[in-house]
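**Q** Here is my input; please provide its structure:
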Amino acid sequence: MPNLPDAVLWSVPAFVLLTVIEIVSYRLRPDEDAAGYETKDAATSITMGLGSLGFDLLWKIPIVAIYTALYELTPLRVPVLWWTIPLMLLAQDFFYYWSHRGHHVIRILWACHVVHHSSRKFNLSTALRQPWTTLTVWPFYLPLIACGVHPAALAFCSSVNLVYQFWIHTERIDKLPRPVEFVLNTPSHHRVHHASQGGYLDRNFGGILILWDRLFGSFVPETAPPVFGLTKNITTYNPLRVATHEYAAIAKDVRGAASWGERAGRVFRGPGWRPEPRETATGAATAVTEGTA
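**A** Reported below is the predicted structural model:
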């Protein structure tokens, strides 16, 4: 198959240039309504991004082995041609939507993805705040490999998707013309995704296309100004703690759980799930499991 480039590595100079331009724009034209930049926060985001490059190389070893084994087992083959690449990009974006959605509604997966949402700022440096534990992502793309998409082609499509999402992490771009906003993921749509207030939570999961959210009922337009960050924000800039704080919280909750059902719920149900006390006929309090969105 053709040697496909790593779009992320080729785009690093553009990432740096655009981030510098955005920082300068805030200096020259401050916006009191925007979150803007904060030095420690931006440094943490950049450190998380650099760290993710190293950890991703480590995780790729077993992932590539699994993908390659499955690719060799399937009789199907998708050739890498000028007209199949857009179709593979479309398919990858579809499975990205479900991976992204899954990483918001299953707590052990959220422990990976929460890193990207942990900043209370929303700027181009926030796009670089990537997790170090992306070993949880690969199962969502197994259907593509089973259908004959070469692992290298999938890696290329994933890198294009990630590069696209860089520019939508900004408050400097207002809403775009309606046809663009209807089809594509835009800064306006992604600001909603990074917001922490109730009506905006767990919305707008699309990577390149926002059509998936419209189709599967997870779309919300930007109306009220977003409040960025988590529903319970962290107060550290330590990269190791940023990368692992939710795993530590899960471990603490599992240790304090009263039953195996509660332990499973603390790991596999939603990030906000808690067992709810219920009075029994004798007046003793028991716990029932009830999920929260």
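
**Q** From here on, just use CA atoms for contacts and neighbour counts.
**A** Fine.

**Q** contacting residues for Glu181?
**A** 175, 189, 210 (CA atoms under 8 Å, 6 or more residues apart in numbering).

**Q** Just the buried ones from those?
**A** 189, 210 (16 or more other CA atoms under 10 Å).

**Q** Can you report how many residues neighbour Ala248?
**A** Using other CA atoms under 10 Å, Ala248 is surrounded by 12 other residues.

**Q** Just to be sure, it is in a helix?
**A** Yes. Under DSSP: H, G, I helix; E, B strand; the rest coil, Ala248 sits within a helix.

**Q** Can you tell me which of the contacts of Glu181 end up in helices?
**A** Among the contacts of Glu181, the members falling in helices (DSSP state H) are His189.

**Q** Reformat the contacts of Glu181 into TSV and put distance to Leu87 next to each item.
**A** Formatted as TSV, the entries for the contacts of Glu181 read as follows, by distance: CA to CA, whole Å:
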residue	distance to Leu87
Lys175	28
His189	24
Ile210	17
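
**Q** out of the contacts of Glu181, who's nearest Tyr141?
**A** Ile210 (19.2 Å; CA to CA).

**Q** Looking at the chain, which helix is longest?
**A** Longest helix in the chain, counting by DSSP H: helix 39-73.

**Q** doesn't Ile210 make contact with Ser218?
**A** No. Shown here, Ser218 and Ile210 do not form a contact pair, counting by CA atoms under 8 Å, at 9.6 Å.

**Q** Pull up the overlap in contacts between these two.
**A** Shared contacts of Ser218 and Ile210 (CA under 8 Å, 6+ apart): Asn204.

**Q** any idea how far the closest residue to Leu109 other than its chain neighbours is from Ile85?
**A** Of all residues not flanking Leu109 in the chain, His103 sits nearest, at 4.6 Å (CA to CA, 6 or more residues apart in numbering). Distance of His103 to Ile85, computed by CA to CA, to the nearest Å: 26 Å.

**Q** Would you do the same for the sequence below? I want to compare the two.
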Amino acid sequence: MELPHFPSVVLYSVPLFILLMVLERVSYWFHPDSDEVGYGGKDTATSLSMGLGSLGWDVLWGLGTAVVTSAVFLATPLRIEFHWWALPLFLIAQDFCYYWSHRGHHMIRVLWASHVVHHSAQTFNLSTALRQSWTGFTGFLFYLPLAAVGVDPRITAFCGGINLVYQFWIHTERIDKMWRPFEFVFNTPSHHRVHHASQGGYLDRNFAGMLIIWDRMFGSFAPETERPVYGLTTNIATHNPLRVAYHEYAAIVRDLRTRRVWHWPATLLRGPGWAPAERPAVQAITPAQVS
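**A** Have a look, this model is predicted:
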């Protein structure tokens, strides 16, 4: 079966992104709230510059990841045909893979080095959604199972675009908690504020893309109970796009230089906060202790 032409969901949504950001910014002028961070000029400018830069890099990385994903798809004899009535099922499958990709990018340091860009903003608004990595070539690994069972990569990419557009609107403090049945199933601003928070009980929670049910099923859900503090546990204190994009890679290189070779795999593949345990100092035994 020949696939239909899939529109570029993200590209067509850009005017809507701009409109919603303008409306959100205006809402802070007319309804300021001292308890809300709102928009910070430098932070917003950095988010926008990271988003613009990611567009070019995504084209470059996309070529390589498309080759690998297509190779897996062509190698398997399995085929799952696309029908528009089955689109919700494809979206659920893509969202399931997104959950594990997102979770993996928090739990594996070399992947976190790419994803940390998105969490480096200390404000939380719709422009934060555009603060994207310039090294976004790591996520494709988590979608290879879909290609292996016969899902055409173009279908997965189309569903990924819908997923990305959905996640734009949840980057806001202007929407409080929503209708409880909706919050039980879908990712919402309240759930995603928790994900972007840096305090202890909120760390590494709510990895959902569209469906929060994955977090509920796999034990990573946390409700919003206190005001989130946004940013990293140790903020980078810079708005330089190059440093924002690559600071964690630089930190990894510094750690590899100072750690023993047998610690390198764990440095790369364990969590961002992992460090080799320090050996206790050997205490010298004095003659008095012997006697």
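
**Q** returning to that earlier point: so who does the residue nearest to Leu109 of structure 1 touch?
**A** 109-110, 112-113.

**Q** Can you tell me which of these has the most neighbours?
**A** Neighbour max across these (other CA under 10 Å) = Leu109, 27 neighbours.

**Q** That one pairs with which position in structure 2?
**A** When structure 2 is aligned by TM-score structural alignment, Leu109 of structure 1 is paired with Leu111.

**Q** ditto for Leu58 of structure 1
**A** That one, Leu58 of structure 1, aligns with Leu60 by TM-score structural alignment.

**Q** list the contacts for its match?
**A** Neighbours of Leu60 of structure 2 in contact, by CA under 8 Å, 6+ apart: none.

**Q** Then Pro131 of structure 1?
**A** So Pro131 of structure 1 contacts 48-49, 52, 112-116, 243 (CA under 8 Å, 6+ apart).

**Q** List the contacts of Lys40 of structure 1.
**A** Here Lys40 of structure 1 is in contact with Tyr237 (CA under 8 Å, 6+ apart).

**Q** Identify the residue of structure 2 aligned to it.
**A** Residue pairing (TM-score structural alignment): Lys40 of structure 1 is matched to Lys42 of structure 2.

**Q** for Leu135 of structure 1, same thing?
**A** Leu135 of structure 1 maps onto Phe137 in structure 2, by TM-score structural alignment.

**Q** Can you tell me how far that match is from Val59 of structure 2?
**A** Look at Phe137 of structure 2 and Val59 of structure 2: by CA to CA, they are 10 Å apart.

**Q** more crowded one of those two?
**A** Set Phe137 of structure 2 next to Val59 and count neighbours by other CA under 10 Å: Phe137 wins out with 18 against 10.

**Q** what's the more buried one in contact with, if anything?
**A** Residues in contact with Phe137 of structure 2 (CA under 8 Å, 6+ apart) are 58, 61-62, 65.

**Q** same question, Tyr39 of structure 2
**A** Counting by CA under 8 Å, 6+ apart, Tyr39 of structure 2 touches 25, 123-125.

**Q** cool, and Thr238 of structure 2?
**A** Here Thr238 of structure 2 is in contact with Val244 (CA under 8 Å, 6+ apart).

**Q** Wait, a helix at it?
**A** No. Thr238 of structure 2 is assigned coil when assessed by three-state DSSP, not a helix.

**Q** From Ser127 of structure 2, how far out is it?
**A** 17 Å.

**Q** So which of the contacts of Tyr39 of structure 2 sit within helices?
**A** Arg25.

**Q** Can you say which of the contacts of Tyr39 of structure 2 are buried?
**A** Neighbour counting by 16+ other CA under 10 Å classes 25, 123-125 among these as buried.

**Q** what's the farthest-apart pair in the residues you listed?
**A** Arg25 and Thr123 (12.7 Å).

**Q** Which residues are in contact with each of these two?
**A** Joint contacts of Arg25 of structure 2 and Thr123 (CA under 8 Å, 6+ apart) are 38-39.

**Q** And for Leu74 of structure 2, the neighbour number?
**A** When neighbours are counted by other CA under 10 Å, Leu74 of structure 2 comes out with 15.

**Q** Tell me which residue of structure 1 lines up with it.
**A** Checking TM-score structural alignment: Leu74 of structure 2 goes with Glu72.

**Q** Tell me how far that match lies from Ala146 of structure 1.
**A** For Glu72 of structure 1, the distance to Ala146 of structure 1 - CA to CA - is 9 Å.

**Q** show me where the stretch 101-250 of structure 2 has helices.
**A** Under the criterion DSSP state H, counting those that start in this stretch, the stretch 101-250 of structure 2 contains helices at 109-119, 144-148, 153-168, 180-185, 189-196, 213-217, 241-258.

**Q** Those: which one's closest to Pro228 of structure 2?
**A** helix 189-196 (6.3 Å).

**Q** Onto which residues of structure 1 does that closest one map?
**A** So helix 189-196 of structure 2 sits over residues 187-194 in structure 1, by TM-score structural alignment.
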